[in-house]
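Q: A structural model of the following input is requested.
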Amino acid sequence: MKIVYFLIFLFSIQMMASDFEKAEKLFNQQKYSQAEQIFEKYLESHPNHSKTIEYLGDIAGHAKDWDKAIGYYEKLKNQFPKEANYHYKFGGAMGMKAKESNKFKALSLIGDVEDAFLAAVKLDAKHIDARWALIELYLQLPGIVGGSEKKATKYAEELQKLSPVDGYLAKGKIAEYFDRYKTAEKNYIQAHEIGNSKTTFQKLYDLYLKKLKEPKKAQELKTEFEKQVRS
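A: Below is the predicted model of the structure:
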């Protein structure tokens, strides 16, 4: 009889593991609503399973249900305070909530957003996304509530050391934000020469077309890039 109970126990564990794997597969296929149902059921019997909680937070984020996403990520960052990515995701969800809120509500959230991104950077010296998030934050915020080109530039310099492509893109973005288009061009060219990716191409192409009003340069860049892609 003990053997029977033991086999039932093993079978139930296997079934629960397969449920998680099934939900994970659905998530990777972007079938979020189906994945969510299985993850929620799995979480009932595994309330502290961090990966399930993270997936549910990501699903809520895809649905733009920021309060729900915040709840999941907050649980993770409290449970694992030294895990940089949980702080980053919490800050991202808070930031999106602030962006979609009225000005007064947004102002009350900004401190938590900044603290979360700063925590991610402190915990992970190589966290590229958190540095990008801080650059975006400091560019978008008015100076009176913490916005600062100097602060944004600081994290662009840090990105430069971690990833030259990201560093040049960040410096280009800062220059473009302040209408210094020729400086932005120099940085985007450097980024494209190193990365030669769709992202670096698009940044430089858009700058030529929309800001510098140089359609000839834009077309030349596009022709050259498409030639390289085909070869």
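Q: hey, let's count contacts and neighbours off CA atoms from now on
A: Noted.
Q: What are the contacting residues of stretch 136-148?
A: Stretch 136-148 is contacted from outside by L107, E114, E149, K151, A152, I174, Y177, using CA atoms under 8 Å, 6 or more residues apart in numbering.
Q: I'd guessed the second one sits against A133; true?
A: No: checked against CA atoms under 8 Å, the pair E114 and A133 is beyond contact range at 9.0 Å.
Q: Please identify the buried residues of whichever strand or helix holds K22?
A: According to DSSP states H and E, K22 maps onto helix 2-28. Neighbour counts over helix 2-28 (16 or more other CA atoms under 10 Å) mark D19, F20, A23, E24, L26, F27 as buried.
Q: which helices and strands does that helix pack with?
A: helix 32-45 (3 or more CA pairs under 8 Å, 6 or more residues apart in numbering; DSSP states H and E).
Q: Buried ones in the helix it packs on, by neighbour count?
A: Y32, A35, E36, I38, F39, E40, Y42, L43.
Q: T199: which of these is nearest?
A: Y32 (26.5 Å; CA to CA).
Q: How much space separates the nearest residue to the closest one once chain neighbours are set aside from W66?
A: Of all residues not flanking Y32 in the chain, I59 sits nearest, at 6.1 Å (CA to CA, 6 or more residues apart in numbering). For I59, the distance to W66 equals 10 Å [CA to CA, to the nearest Å].
Q: I have a second one here; can you model it like the first so I can compare?
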Amino acid sequence: MKYKLFWIFLIVPFLNFAQSDFSKAEKLFQQEQYSLAKPLFENVLKENPNHLKALEYLGDIAGMNKSWDNAMAYYGKLKQLNPKEGNYFYKYGGCLGMKAKECNKFKALSMIGDIKSAFEKAIQLNPNHIEARWALIEVYLQLPGIVGGSEKKAQHYAAELLRISPVDGYLAKGHIAEYFERYKEAESNYAKAIAVGGSKTTYQKLADLYKNKMNQPQKAKLVLETYQDKKKS
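A: The predicted structure follows:
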């Protein structure tokens, strides 16, 4: 019994130390002091290599630094440790997509299947995953039709967003219409997003459309003024 107690007392200080490092690192991360948080999270992993939150934070920091391979290594380990968490697949797919943008075209094309699969898996695990649907919309818009680009598939995920989050659905439909230069259709959908959500983002999207695509700067100004008045009321 004394032998067991000895090991308990020996281990507890190390656990407390790791927990202290994690708490400090998490606070620094929330304060956007990522370079200071990183070594503390790494210390946590030395004591507990399977610490899920430390792994995720380090993946996030690597992603912010555009270290895509490092970020994918962290998210890849998270997928193995907890294969039922959709957000890990979403983050992995996002880093894979960013890496593909920096590769030559042939290498990037070979990565498309894995990128789609990661986002689709995120949705399978979390049927209400909004960000993964946005990511797939962008994939299907950006890809040429000959290698899998499809407005129909982009519209499919926009329709799913409309069911899950109407404001995201209308913004997605507006984004697709804007991409294909159907500006009146985009205008209509952004106006619906404002009516449903009324967030700064919804007003900004309509204002940007007026200013940058429809050459109507006065309308853009009026939209933003309307938002400012709404905030004051």
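Q: Buried among the contacts of stretch 136-148 of the first structure? Need that as a selection in ChimeraX.
A: Only the buried entries of those go into this ChimeraX selection, using 16+ other CA under 10 Å:
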select :114,149,152,174
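Q: what separates the aligned residue in the second structure for G172 of the first structure from Q216 of the second structure, distance-wise?
A: Taking TM-score structural alignment, the alignment pairs G172 of the first structure with G174 from the second structure. Computed as CA to CA, the G174 of the second structure to Q216 of the second structure distance reads 17 Å.
Q: Neighbour count: these two, which is higher?
A: Taking other CA atoms under 10 Å, G174 of the second structure and Q216 do not tie; G174 has more neighbours (27 against 14).
Q: separation between the closest residue to that one other than its chain neighbours and V12 of the second structure?
A: Leaving out its chain neighbours, the residue that sits closest to G174 of the second structure by CA to CA, 6+ apart is A186, at 4.0 Å. Going from A186 of the second structure to V12 of the second structure by CA to CA gives 59 Å.
Q: ok, how many other residues are close to F104 of the first structure?
A: By other CA under 10 Å, neighbour count at F104 of the first structure equals 9.
Q: Which element, helix or strand, includes it?
A: Going by DSSP H and E, F104 of the first structure is in helix 103-123.
Q: Would you check the span in the second structure matched by that helix?
A: Helix 103-123 of the first structure maps onto residues 105-125 of the second structure, going by TM-score structural alignment.
Q: so how far does the matching stretch sit from its counterpart in the first structure?
A: Between stretch 105-125 of the second structure and the corresponding residues of the first structure, superposition yields a mean separation of 0.9 Å, by mean CA distance after the TM-score superposition for the first structure.
Q: in that stretch, what counts as buried?
A: For stretch 105-125 of the second structure, by 16+ other CA under 10 Å, it's A108, M111, I112, I115, K116, A118, F119, E120, K121, A122, I123.
Q: likewise stretch 164-179 of the second structure?
A: For stretch 164-179 of the second structure, by 16+ other CA under 10 Å, it's 165-178.
Q: Quick one: residues contacting K77 of the first structure.
A: Here K77 of the first structure is in contact with E83, Y86, H87, F90 (criterion: CA under 8 Å, 6+ apart).
Q: Need the counterpart of it in the second structure.
A: Looks like K77 of the first structure aligns to K79 there (TM-score structural alignment).
Q: Whichever strand or helix holds its match vs the first structure - mean distance after superposition?
A: Assigned by DSSP H and E, K79 of the second structure belongs to helix 68-81. On superposition with the first structure, the mean distance recorded for helix 68-81 of the second structure (mean CA distance after the TM-score superposition for the first structure) is 1.0 Å.
Q: and that helix, how far from the chain's centre?
A: Its chain's C-alpha centre and that of helix 68-81 of the second structure lie 15 Å apart, by CA atoms, centre = their mean, to the nearest Å.
Q: May I see the buried residues of that helix?
A: W68, D69, N70, A71, M72, A73, Y74, Y75, G76, K77, L78, K79.
Q: Those residues into TSV, with extra columns for distance to K232 of the second structure?
A: TSV is the format used below for the buried residues of helix 68-81 of the second structure (distance: CA to CA, whole Å):
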residue	distance to K232 of the second structure
W68	42
D69	46
N70	45
A71	42
M72	44
A73	46
Y74	44
Y75	42
G76	46
K77	47
L78	44
K79	45
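Q: Alright, I will stop here.
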